[in-house]
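**Student:** below is the sequence, then the predicted model.
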Amino acid sequence: MRLFSIFTVILALSGPVLAAETGPATITVTGEGQVEAAPDMAMVSLGVTTEGDTASSALGANSEAVAAVIARLKAEAIEDRDIQTSGLSLGPRYDYGGSNGGQPKITGYLAMNMVTVRVRDLAAVGGVLDGVVSEGANTLNGLSFGLEDDASAIDEARRRAVADAAHKAALYAEAAGVKLGRVLSISEPAGFQPRGPVMMAEASFAKGAADVPVATGEVNLGASVSIVYEIAE
């Protein structure tokens, strides 16, 4: 009787576990969607790097040059809201040549001020770059293109991702000789951020007389989705 009671308890405990493991058969697929579009804005990371015998002289020269660069940006019709300081550094410059008994020697100071600029008129990008360089900008960290309002493009990329997932699920079901049932879940990857913008091969040129030539190309925005389908009986 004691052994029978123990066996009954084991069955009672194991029953819910077995039931939890016998869910519906499913097919899980991941869909990808991409949308290409002509950009309507550019982001430029530029700045000024200066050197000086003292920290004060290096920073002073840098501040003067950056002020001239910002004034030129405003003269090029760049609004205040589209100009943002993105990096500011000041530090010693060392001589590691061993002329100081093997110890690094400070030979001057280096100041750097980086500014991120949004250019809403693509035809003006070349002129903006040419203008700021003439005013003292000597550092260019990057140039990228994008859409001022990319919500509709990203929504379309998501629709294409769902259609891609549905196509894959139908193909797998056909190959396996089963039928698709209802959708059990739809999810984007954790921490998902729409991909883009990425430069594409096709390019046109936004260029004025004597301006820096700039290839605007296309931007590519992408989305990803995971869908779980039930396999119909």
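**Tutor:** Structure's in. What do you need?
**Student:** use CA for all of it now, contacts and neighbours both
**Tutor:** Fine.
**Student:** where along the protein do the strands fall?
**Tutor:** Using DSSP state E, the strands found in the chain span residues 26-37, 41-52, 83-95, 105-119, 139-146, 179-187, 205-206, 214-215, 219-232.
**Student:** in a markdown table, list those along with mean neighbour count and distance to L13.
**Tutor:** A markdown table is the format used below for the strands of the chain (neighbours: other C-alpha atoms under 10 Å; distance: least, C-alpha to C-alpha, whole Å):
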| stretch | mean neighbour count | distance to L13 |
| --- | --- | --- |
| strand 26-37 | 19 | 27 |
| strand 41-52 | 21 | 62 |
| strand 83-95 | 15 | 61 |
| strand 105-119 | 20 | 63 |
| strand 139-146 | 16 | 58 |
| strand 179-187 | 14 | 28 |
| strand 205-206 | 16 | 72 |
| strand 214-215 | 19 | 68 |
| strand 219-232 | 21 | 28 |
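**Student:** nearest to L59, of these?
**Tutor:** Across the strands of the chain, L59 has its closest neighbour in strand 105-119 (5.6 Å, C-alpha to C-alpha).
**Student:** about what we covered before: can you redo the strands of the chain as TSV with distance to A20?
**Tutor:** Formatted as TSV, the strands of the chain follow (distance: least, C-alpha to C-alpha, whole Å):
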stretch	distance to A20
strand 26-37	15
strand 41-52	52
strand 83-95	53
strand 105-119	54
strand 139-146	48
strand 179-187	16
strand 205-206	61
strand 214-215	57
strand 219-232	16
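**Student:** next one for the comparison:
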Amino acid sequence: MTTDDHSSPDTGPGSTAGAKSGSTTADPRVAVRGEARLEVDPEIARITVTVTARGRDRRTALDDLTQRNNTALQLIKSYGEAVEKLETGNFAISPQLTDKGKNERVRAYQGRVLITAELGDFTALGELTTRLADLELTRVDGPYWALRPDSPVHAQARRQAVHEAVHRAREYADALGSHLTSLIDIADIGANNGALPPPPPPPGAMRAVSYGAPEMAGAPALDLEPQRQTVYANLNARFTMAPPEL
């Protein structure tokens, strides 16, 4: 028996690994797929902050970069427990050359530091993002919404997928005037969510950029709407059922 949802009973005498004692190779089998899809609010938001500096010599560029990096870090840290994680990523300082040729020379140095901040308190997110974007030669990307890796939503989706598999298998057995007798096996074929993607921002994410913009006193906080996350769980399950009277 084959259906459009790829669920089909298996009546062959294949492997009985995992079957309860009492079932035999002659027992009819039913193989089904259990699926779950949940839409939930995000639990965390991540922003990336790129601080840059330029100077005619390496030392000037490095000093300016150090000062701007410290300013950005102090601002982020001032939000206390609202910031759950703060990390410094790539650091680079490199020369910028004139046009290639026999007179090629260094005309300036440019430095860059990448900072990543993760917030669990969304009430502070809009204000922090705006204040960071006000800083000189500072770029802000995000927020990237996500669930925590240990979120109970993942377990909820898996349980729902198991219940769906059992319900679907019982429907097949009932259609044959039979009932399930044992579980043979369950195979997890993937569970994932709309987790945090790397730049560029995913659809629905906000992006704020400020390059060389003058600082604005009392800049209003951005009003951000969290992007709902989709969690999926999928599995295959096989059961034995009592022989039907056809």
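**Tutor:** Sure, I can see it. Bear in mind the structure is a predicted one, so any value in this text is a computation, not a measurement.
**Student:** can you give me the TM-score here?
**Tutor:** Here the TM-score for the pair of chains, by TM-score structural alignment, normalised by the length of the first structure, is 0.68; 203 aligned residues with a C-alpha RMSD of 3.7 Å.
**Student:** sorry, back to before: closest to H167 of the first structure out of the strands of the first structure?
**Tutor:** Of the strands of the first structure, nearest to H167 of the first structure by C-alpha to C-alpha is strand 26-37, at 8.7 Å.
**Student:** and the contacts of that closest one?
**Tutor:** Applying C-alpha atoms under 8 Å, 6 or more residues apart in numbering, the contact partners of strand 26-37 of the first structure are 153-154, 156-166, 168-169, 173, 218-231.
**Student:** list the buried residues for the helix of greatest length in the second structure?
**Tutor:** When the second structure is parsed with DSSP state H, its longest helix is helix 152-175. For helix 152-175 of the second structure, the neighbour count (16 or more other C-alpha atoms under 10 Å) marks 153-154, 157-162, 164-166, 168-170, 172-173 as buried.
**Student:** contacting residues around S134 of the first structure?
**Tutor:** For S134 of the first structure, no contacting residues are found, by C-alpha under 8 Å, 6+ apart.
**Student:** and what of the one 3 residues further on?
**Tutor:** Going by C-alpha under 8 Å, 6+ apart, A137 of the first structure touches 46-49, 65-66, 69.
**Student:** and for A71 of the first structure?
**Tutor:** No contacts exist for A71 of the first structure under C-alpha under 8 Å, 6+ apart.
**Student:** which residue sits closest to the residue positioned nearest the centre of the second structure in space, ignoring its chain neighbours?
**Tutor:** With distances taken as C-alpha atoms, centre = their mean, the residue of the second structure nearest its centroid is A195 (1.2 Å). Spatially, and ignoring its direct neighbours in sequence, A195 of the second structure is nearest to A146 (4.8 Å; C-alpha to C-alpha, 6 or more residues apart in numbering).
**Student:** what sits against that neighbour?
**Tutor:** Applying C-alpha under 8 Å, 6+ apart, the residues contacting A146 of the second structure are 42-45, 194-196, 229.
**Student:** let me know the closest of the residues you listed to A221 of the second structure.
**Tutor:** A45 (15.9 Å).
**Student:** corresponding residue for that closest one in the first structure?
**Tutor:** The pairwise alignment with the first structure assigns A45 of the second structure to A42, based on TM-score structural alignment.
**Student:** so its match makes contact with G126?
**Tutor:** No - between A42 of the first structure and G126 there is no contact under C-alpha atoms under 8 Å: 10.9 Å.
**Student:** of the strands of the first structure, which approaches V9 of the first structure most closely?
**Tutor:** Here strand 26-37 is closest among the strands of the first structure (C-alpha to C-alpha), at 32.3 Å.
**Student:** mean distance, that closest one to its aligned residues in the second structure?
**Tutor:** By mean C-alpha distance after the TM-score superposition for the first structure, the fitted strand 26-37 of the first structure averages 2.8 Å away from its aligned residues in the second structure.
**Student:** ok, now which ones touch the residue nearest to the centre of the second structure?
**Tutor:** 145-147, 229 are the contacts of A195 of the second structure under C-alpha under 8 Å, 6+ apart.
**Student:** returning to that earlier point: separation between the match of A45 of the second structure and E218 of the first structure?
**Tutor:** Distance from A42 of the first structure to E218 of the first structure, counting by C-alpha to C-alpha, to the nearest Å: 12 Å.
**Student:** identify the residues contacting the counterpart of S57 of the first structure in the second structure.
**Tutor:** The alignment partner of S57 of the first structure in the second structure, by TM-score structural alignment, is T60. By C-alpha under 8 Å, 6+ apart, the contact list for T60 of the second structure reads R54.
**Student:** at 10 Å what do you get?
**Tutor:** 53-54, 66, 108-110 (C-alpha atoms under 10 Å, 6 or more residues apart in numbering).
**Student:** again with I186 of the first structure
**Tutor:** Per C-alpha under 10 Å, 6+ apart, neighbours of I186 of the first structure: 28-30, 162, 225-229.
**Student:** what's the counterpart of it in the second structure?
**Tutor:** That one, I186 of the first structure, aligns with I186 by TM-score structural alignment.
**Student:** can you tell me how far its match sits from N193 of the second structure?
**Tutor:** Noted for I186 of the second structure: a distance of 21 Å to N193 of the second structure, by C-alpha to C-alpha.
**Student:** which one in the second structure is aligned with A210 of the first structure?
**Tutor:** A210 of the first structure maps onto P220 in the second structure, by TM-score structural alignment.
**Student:** same check, this time on L88 of the first structure
**Tutor:** Alignment note (TM-score structural alignment): L88 of the first structure maps to F91 of the second structure.
**Student:** that older thread, with respect to D95 of the first structure, which of the contacts of A137 of the first structure is nearest?
**Tutor:** Nearest to D95 of the first structure among those: T49, at 18.5 Å, using C-alpha to C-alpha.
**Student:** roughly how far apart are I83 of the first structure and S226 of the first structure?
**Tutor:** 39 Å.
**Student:** also E51 of the first structure?
**Tutor:** As judged by C-alpha to C-alpha, E51 of the first structure and S226 of the first structure stand 53 Å apart.
**Student:** just L171 of the first structure next, same as before
**Tutor:** 16 Å.
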